[in-house]
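Trainee: let me see the structure of the following:
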Amino acid sequence: MNLAELKVPGPTRTALTAPFWAAAAEGRFTLQHCADCARWVFYPRQLCPHCWSPRLQWRDASGRAQLETWSVIHRPGHPGWAPAAPYAIGIVRLAEGPTMLSHILAAEPRLHLPLQVRFTQVGAEVLPCFEPLT
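Mentor: Alright, predicted model coming up:
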């Protein structure tokens, strides 16, 4: 299934998340980084969840991760995803530390599988998905 052909809703964009989605559209993987405690942050926030600093800056990240858990979706919650089923989604632990939920582009997902980001056209959007590290 060509994911670009799907008729699915895109991510919700806000002023806070706009830099993440703009970078993804350019093929860059960015995360917030705290200027005070030097820790990485995901999902986008106004304050660092580690030290409460408001000094969060967008920085390019490695795009490397490891698969922590996953599920194969056979019956999607939105009808637009039905042509892509079955597909895998999972929690990935980014090399920088935070976790995120993403599509897993692997034929056989497995625990701690090394991954890398792959920007993928899904419907009208470019999303950061993850595939096995090559």
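Trainee: going forward, measure contacts between C-alpha atoms and count neighbours the same way
Mentor: Noted.
Trainee: mind listing the strands for this protein?
Mentor: Ranges of strands within the chain are 30-34, 40-41, 56-60, 64-73, 87-94, 99-104, 114-122, 125-132, based on DSSP state E.
Trainee: this one as well, want them side by side:
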Amino acid sequence: MSPALQSVVDDAATHPYWQAAAQGKLLIKRCKECSQVHFYPRALCPHCLGDTEWVESRGVGRVYSASTVQQADGNYVIAYVELDEGVTMLTNLIDAGDGVAIGARVRLSMQPAANELAIPMFSLDKGA
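Mentor: This next block holds a predicted model:
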């Protein structure tokens, strides 16, 4: 596994998210009123302003868009991943190489952060 990434901010609003991530689970928010899911986590539903609750994502989806960033110390891939639950999140693809196909299936791969939490990233789903 690669060295720990930068620390994340674990505040009252996002504490359940980061604690679940440290256990290898990805949480998203669902509205208690209209049942729509959304990401990034926020207290009020962006669709109807209703109260929200945390729900666990299956952690699988597809690449919506991707870009390889070239740096002196190595390349990395950033991507928008559309989860099967219907939300889209900006993330990193690990072990993706240079050619990532739009629509490729991906699976959650939590990466350790410096403060003993974890950051959700994705890897190509070789079994898809």
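Trainee: just to revisit the earlier point, need the strands of the first structure in TSV (columns: distance to Ala15 of the first structure and mean neighbour count).
Mentor: Below are the strands of the first structure laid out as TSV (distance: least, Cα to Cα, whole Å; neighbours: other Cα atoms under 10 Å):
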stretch	distance to Ala15 of the first structure	mean neighbour count
strand 30-34	14	22
strand 40-41	16	23
strand 56-60	13	16
strand 64-73	26	19
strand 87-94	23	21
strand 99-104	20	19
strand 114-122	21	21
strand 125-132	17	22
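Trainee: possible to save the ones you listed as a markdown table with distance to Pro49 of the first structure?
Mentor: Formatted as a markdown table, the strands of the first structure follow (distance: least, Cα to Cα, whole Å):
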| stretch | distance to Pro49 of the first structure |
| --- | --- |
| strand 30-34 | 9 |
| strand 40-41 | 8 |
| strand 56-60 | 10 |
| strand 64-73 | 21 |
| strand 87-94 | 17 |
| strand 99-104 | 13 |
| strand 114-122 | 24 |
| strand 125-132 | 23 |
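Trainee: so for Thr12 of the first structure, which of those sits nearest?
Mentor: strand 125-132 (11.2 Å; Cα to Cα).
Trainee: helices and strands around the closest one, which ones?
Mentor: helix 18-25, strand 99-104, strand 114-122 (3 or more Cα pairs under 8 Å, 6 or more residues apart in numbering; DSSP states H and E).
Trainee: and the second one, which stretch of the second structure?
Mentor: Counting by TM-score structural alignment, strand 99-104 of the first structure lines up with residues 88-93 of the second structure.
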